[in-house]
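Trainee: whatever this is, show me its structure:
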Amino acid sequence: MINASTLLDAYVDVNLLLVFVCVLWFAFSRALDLFGLSYAVTARLRMLRMVFLAVLLGPLFAGLVAGIGRAGHVQPAQQVNLTDFIVAQYLQGRFQMNASALEQLLNLRARLAEAAFSPAGQAVLVAAMLGAALCMAGLGWSVVKLRRVLAEAHRWRRIGRIDLRLSDTITVPFSTRGFRTRIVVLPSSMLERASDLKIALGHEFQHLRQGDVEWEIALRLIRPFFFWNPAFHIWKHQVEELRELSCDRQVLARRRYDVADYCDCLLRVCHDGLRRRRLLAVEVPVVALVRTENRLFGGRPAALLRRRMLSVIEGRAERHPRLAVAVLSGPALAVTLTAAVAIQKPGDWSQDRIMLSTIVNLERLQAVNGPVPMFGSPGF
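Mentor: The predicted structure follows:
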């Protein structure tokens, strides 16, 4: 039976993995840039999404590996554990550190878990729950505003399972979905610009084709559980940026729009959004043609727009995207799942940890009674 302690450990593991993969991503992204693969935005986007799923499933995977180990199919020496690795490196003299300080550092997670059930820890948990509740309330209010915009919009056309609607209250085209229907909402003023209308429709159709709306909704739904973790917001920003870069590339490759017309459309829509500031529910949970609001971890919209325009002007096509996804995702998933296993609590005992505890006890004894005579010393 799963208890509160197990759930807390899994939650801590997911947040630690988020921080780890966020740092790993920037190093990996930098390496790809150095190898001249900065244009492989679609492969990066798919890799980021797969790694994020691996992070969420990391505790389950670690539990499966632990169950296989308890069944005797994996020997203890073959298991990966970060705590045991650090202790082994310390005992081999790979780094110098006070043994007591090292033991306290390795036991920090256990002490934090115990503190979570203390009065102060419970106060922190209550504050976190209140923050999550506020995020959920904000999401609920955004959904209400979105439904209001959709209700006031005029149904224009229907293409398959996609509803096209026109609205007088928005300035930026966006796409969203209901339980069965996908919806694209366009500003009514865009009907006067046929070229912009075609580009906006092509862009939003590509978002729907790539499943970007479903991913955006999923990330918005789990945001209340990670609102306090900067790594989640940074990760989400990276996904949003790559999503737009990938969509721009795919639209231009599929529809053969003129690059100059495409950039002009982005500039006009962004200008309208900044001038009127009437996006209403376009912030969540939808995917818009351009972003016009500043974000703490998302940067300025002008910077993102500039990167998008430079990307489409460069016009480099991705070759063999599926192969690139497989090549990039394989190592990233392996490292993520290995880290998910490695950060688990160590077993009840090991020879190395017993040796570390012995050293700690000797240090304490020496601090109380003075130097402890060793074998071979005079008088022993």
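
Trainee: please make it C-alpha for all contacts and neighbour counts, starting now.
Mentor: Fine.

Trainee: gap between residue 144 and residue 151?
Mentor: The gap separating residue 144 from residue 151 is 10 Å, by C-alpha to C-alpha, to the nearest Å.

Trainee: no, scratch that, I was asking about residue 240
Mentor: 27 Å.

Trainee: what's the single longest helix in this structure?
Mentor: With residue count as the measure and DSSP state H as the assignment, the chain has helix 119-152 as its longest helix.

Trainee: who does that helix touch, helix- and strand-wise?
Mentor: Where contact means 3 or more C-alpha pairs under 8 Å, 6 or more residues apart in numbering; DSSP states H and E, helix 119-152 is packed against strand 162-167, helix 212-226.

Trainee: of these, flag the one that's most buried.
Mentor: When you average the neighbours per residue for each of the helices and strands packed on helix 119-152 (mean count of other C-alpha atoms under 10 Å), strand 162-167 leads with a mean of 20.

Trainee: test my guess that residue 242 contacts residue 46.
Mentor: No. With contacts counted by C-alpha atoms under 8 Å, residue 242 stays clear of residue 46, the gap being 9.3 Å.

Trainee: one more, please, to line up against the first structure:
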Amino acid sequence: MLKNKLSILFFTLVSVCFLILDAKPTFAAAEGTLNIHVQSSNAAHPIEGSYFTITGITDPSYFQLVQTDTQGRLSLPLPVGDYTIRQIATTSARENVGISSIGYSRTILAGQTATAEGSALYIGGDYAFVDSPDIVYLNKGDYFDPSIAAQGIRAFNLNFGPVLGTEKKAGGTFFEYYNNVNTAVPGEYISVYLALQNSFSTRTTHVLKVVVLDTPVAAGDVTIKYLDQNGDELIPAQTINGNVGDTFDTSTDQYQLTIDGYSLDTSKLPFNMTGTFTDTPQIVSYVYTKNPVPAGDITIQYLDQNGIEISPAQTINGNVGDSFDASTDQYQLTIDGYSLDTSKLPFNMTGTFTDTAQIVSYVYTKNPVPAGDITIQYLDQNGTEISPAQTINGNVGDSFDASTDQYQ
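Mentor: Now for the predicted structure:
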């Protein structure tokens, strides 16, 4: 565990990002350098934005929070002495990366460089950072509860439970790591949280920037929209205003409205129903589904060429806006002695239910049935055949004419 190789997460190189906290070094002027490099476990790319705490052993009052650059590197000048180095978070890249136990010591010697090479542990499942505010605003003198603040930003999706923020996880699965917030003094502070990923026995972290304001500052409005499933606005939006750092709650009946003909889609409730006013506008969108309205029936008729019904009609029912399809074998019937006239198929075999009844008419032709022959005889006055007979054949129902020169 305390080796030159750390087992951590995240990557990136370029310029070092230092977040110097309130502790001041008290070492002698002599300095050395600490270099840290973090890359993915398969060395495919660096880990950007990985946070580390640098704590003095020689002087326990020394503390810094630092962060790797776009190449997963940082180079930090330090007064000579012994240090404990811990990787605690990655938030810049918001990658699905977890922390194993990272804790190791380094001795900084004058004019020399100590290095630490580490790799990242990528984890699967639905445990990942989500887009959420990383800044919490407070007014001077406000009460600050790190646990509540972390819940409010909904920083993680946990594969063993709901989005962080619905409840504090029991058993130490979610806890504060570092916090230097002093609401009595306006300024910027840091608050860090860890969450245990049970499936992989790893920890990921999230870093909050806490801004304590000297005087109230007007915040960007919170707009509550009411949309249908297509994203179209059903009724005019409502607006809430306040000061930066104030909390808002749109989950009440005042904002979760009842809209005639529609029902709130509880499977799509917005993650930011409650939150904190910031210096930028926010939008809370409630999505509604249209309530079903019984439609007029669809009647399917079966007629012969004369419009006479040859089989009992069928009926399809549904709600206004639903689609129907009467072109299937269930509705295009096979009727004994008849064939469907495909030249007269109805235009409305398929369509949409409306508030009025509709009729779909299928027309059939009667199948031909061979008829008895027509025999034409030629006789004298005594009934004696004087010329061979002729025969006409056809189907039952067909007409014939033996009065032509062909037969007379």
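
Trainee: got a TM-score for the two of them?
Mentor: Comparing the two superposed chains by TM-score structural alignment, normalised by the length of structure 1, the resulting TM-score equals 0.20, with 134 aligned residues with a C-alpha RMSD of 7.2 Å.

Trainee: circling back to that earlier point, with distance to residue 198 of structure 1 as added columns, please give the helices and strands packed on helix 119-152 of structure 1 in CSV.
Mentor: Listed next are those as CSV, based on distance: least, C-alpha to C-alpha, whole Å:
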stretch, distance to residue 198 of structure 1
strand 162-167, 13
helix 212-226, 19
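
Trainee: so which of those is nearest residue 155 of structure 1?
Mentor: strand 162-167 (4.4 Å; C-alpha to C-alpha).

Trainee: what inclination does the closest one have with respect to helix 119-152?
Mentor: Using axes from the mean of the first three to the mean of the last three C-alpha atoms, to 10 degrees, the interaxial angle of strand 162-167 of structure 1 with respect to helix 119-152 works out to 80 degrees.

Trainee: after strand 162-167 of structure 1, next one along is what?
Mentor: Secondary structure here is assigned by DSSP states H and E; on that basis, the next helix or strand after strand 162-167 of structure 1 toward the C-terminus is strand 174-177.

Trainee: just the buried positions in the helix or strand following that following strand, please.
Mentor: The C-terminal neighbour of strand 174-177 of structure 1 among helices and strands, as given by DSSP H and E, is strand 182-187. The neighbour-count criterion (16 or more other C-alpha atoms under 10 Å) identifies 182, 183, 184, 185, 186, 187 as the buried residues of strand 182-187 of structure 1.

Trainee: ok, the last one to residue 121 of structure 1 distance?
Mentor: In other words, residue 187 of structure 1. When distances are taken as C-alpha to C-alpha, residue 187 of structure 1 and residue 121 of structure 1 turn out to be 49 Å apart.

Trainee: with the fifth one instead?
Mentor: Counting by C-alpha to C-alpha, the gap between residue 186 of structure 1 and residue 121 of structure 1 amounts to 48 Å.

Trainee: number of nearby residues for residue 34 of structure 1?
Mentor: With neighbours defined by other C-alpha atoms under 10 Å, the count for residue 34 of structure 1 comes to 10.

Trainee: cool, and residue 157 of structure 1?
Mentor: Per other C-alpha under 10 Å, the neighbour tally for residue 157 of structure 1 reads 11.

Trainee: let me know the secondary structure of it.
Mentor: Per DSSP: H, G, I helix; E, B strand; the rest coil, the secondary structure class of residue 157 of structure 1 is strand.

Trainee: what's the residue closest to the geometric middle of structure 1?
Mentor: residue 235 (3.8 Å; C-alpha atoms, centre = their mean).

Trainee: and residue 178 of structure 2, how far is that from residue 117 of structure 2?
Mentor: Looking at residue 178 of structure 2 against residue 117 of structure 2, where the rule is C-alpha to C-alpha, the gap reads 24 Å.
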